[in-house]
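[1] Sharing a sequence plus its predicted fold:
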Amino acid sequence: MKKLFIAALLFVGMVSFAQDAAQPVKQQRERLTPEQRNEKHLKKLTTELNLDTNQQAQVAKLLADRSAKAQKHMEMRKARKDSSIKPTAEEKAALKKEIMDEKTATEAQMKSILNAEQYKKWTAMRDENKEKMKDKMKERKNKL
């Protein structure tokens, strides 16, 4: 879900920059494949949390599963968008519940993989990233 949210933000940002030709063109980021993103995320978690090889393998599997689910959600969204059928309130609620269930399942799996200190660090990192995203959203909103 977080990746979808980031992708949506990037899309909105690119569209807004495309409208204003007076602003200097930003250098485009290299597009990473899901496997490359997972590997990059795993490396970051390994260095930040000091994961051992067993934990790395478990976290890599978890990241791959999350990535596959996110890809599935993106494809579903794209299919709905292409067909111009708006989801009903019930469908939106069901999707939101499914995403929240996946989030709690991921948290439970991370808690079982990491020790107490690592889990505490991981939650702090996650919360910090949430705050950064909120700040970026406010900045983008103020620019528009």
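    Arrived safely. Given the structure is predicted, the values throughout are model-derived calculations rather than measurements.
[2] Please count neighbours and contacts with C-alpha atoms only from this point.
    OK.
[3] All the helices of this protein, residue numbers only.
    Secondary structure of the chain by DSSP state H: the helices cover 2-19, 34-49, 53-83, 89-113, 116-143.
[4] who does the second one touch, helix- and strand-wise?
    Using 3 or more CA pairs under 8 Å, 6 or more residues apart in numbering; DSSP states H and E as the contact criterion, the neighbours of helix 34-49 among helices and strands are helix 53-83, helix 116-143.
[5] closest to residue 27 out of the helices of the chain?
    Each of those was scored for nearness to residue 27 using CA to CA, and the closest is helix 2-19 (11.4 Å).
[6] From the contact counts, what lies against the closest one?
    In terms of contacts (3+ CA pairs under 8 Å, 6+ apart), helix 2-19 is packed against helix 53-83.
[7] hmm, 10 Å instead?
    helix 53-83, helix 116-143 (3 or more CA pairs under 10 Å, 6 or more residues apart in numbering; DSSP states H and E).
[8] What are the buried residues along it?
    Residues residue 9 are the ones in helix 2-19 that count as buried (16 or more other CA atoms under 10 Å).
[9] how far does it sit from the chain's center?
    Between the centre of helix 2-19 and the centre of its chain there are 13 Å (CA atoms, centre = their mean, to the nearest Å).
[10] Put this next to the previous one:
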Amino acid sequence: MKKLILVVTLVVSTLTFAQERSRKGEKLTPEQQTELQVKKMTLELDLDAKQQKELKAILLEQAQKREVKIAEIKAKREKEEKLSADERFEMKNKMLDNQIEHKAQMKKILNEEQFKKWEEKQENRKEKMSERKQKGSEKRKKGQPVEK
């Protein structure tokens, strides 16, 4: 009887913990994300009003495209469809094209000093992401849960 109570308690506590982690709150709209991103970049790069306006248009367009792409990926996951090698290549190729286009747009909007700062920030982000990715793969190998 004691073992049964212990097992039930463990199961209930595990379920409630799992439910708490899955609820992360409401997501921001693409417009809200863009507004915050522009303000943050204004503080970091000392943007003027014209640059803010141009940047806001570009970032809003990107955020909307990203939302559509995320929805497509979620739909495929729900259907449990795997991407073929050609689809994966096409997706990565398109992503790199978008990055090249974004970098060119940023170069037009920002002055040399701002662009240099922006590139440094981008490089730091990439490094942090690769570190997180490495930590996650190490934890998966050890069988530990991965934190997000």
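    Sure, I can see it. All values derive from a computational prediction rather than experimental measurement.
[11] circling back to that earlier point, among the helices of structure 1, which is nearest residue 28 of structure 1?
    Ranking the helices of structure 1 by distance to residue 28 of structure 1, with CA to CA as the measure, places helix 2-19 first at 9.8 Å.
[12] before we move on, back to that, out of the helices and strands packed on helix 2-19 of structure 1, deepest packed?
    Scoring those by mean neighbour count under mean count of other CA atoms under 10 Å gives helix 53-83 as the most buried, with a mean of 14.
[13] Which stretch of structure 2 lines up against it?
    Helix 53-83 of structure 1 corresponds to residues 49-79 of structure 2 when matched by TM-score structural alignment.
[14] returning to that earlier point: okay if I get the helices and strands packed on helix 2-19 of structure 1 as JSON lines plus distance to residue 7 of structure 1?
    Output for the helices and strands packed on helix 2-19 of structure 1, formatted as JSON lines (distance: least, CA to CA, whole Å):
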{"stretch": "helix 53-83", "distance to residue 7 of structure 1": "10"}
{"stretch": "helix 116-143", "distance to residue 7 of structure 1": "12"}
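[15] so which of the ones you listed gets nearest residue 109 of structure 1?
    For residue 109 of structure 1, the closest of those is helix 53-83, at 7.9 Å, according to CA to CA.
[16] which secondary structure elements does that closest one contact?
    Using 3+ CA pairs under 10 Å, 6+ apart as the contact test, the elements touching helix 53-83 of structure 1 are helix 2-19, helix 34-49, helix 89-113.
[17] Make TSV from these and add distance to residue 140 of structure 1 to it.
    Listed next are those as TSV, based on distance: least, CA to CA, whole Å:
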stretch	distance to residue 140 of structure 1
helix 2-19	8
helix 34-49	24
helix 89-113	25
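[18] Show me the one of the ones you listed that comes nearest residue 133 of structure 1.
    Between residue 133 of structure 1 and the helices and strands packed on helix 53-83 of structure 1, the shortest separation by CA to CA is 8.4 Å, and it involves helix 2-19.
[19] Between helix 53-83 and that closest one, find me the angle.
    Regarding helix 2-19 of structure 1 and helix 53-83, their directions subtend 50 degrees when assessed with axes from the mean of the first three to the mean of the last three CA atoms, to 10 degrees.
[20] Quick one: map residue 127 of structure 2 onto structure 1.
    With TM-score structural alignment as the criterion, residue 127 of structure 2 lines up with residue 131 in structure 1.
[21] For that match, give me its contacts.
    125, 137 (CA atoms under 10 Å, 6 or more residues apart in numbering).
[22] Could you check how far it is from residue 35 of structure 1?
    Distance, residue 131 of structure 1 to residue 35 of structure 1, using CA to CA, to the nearest Å: 26 Å.
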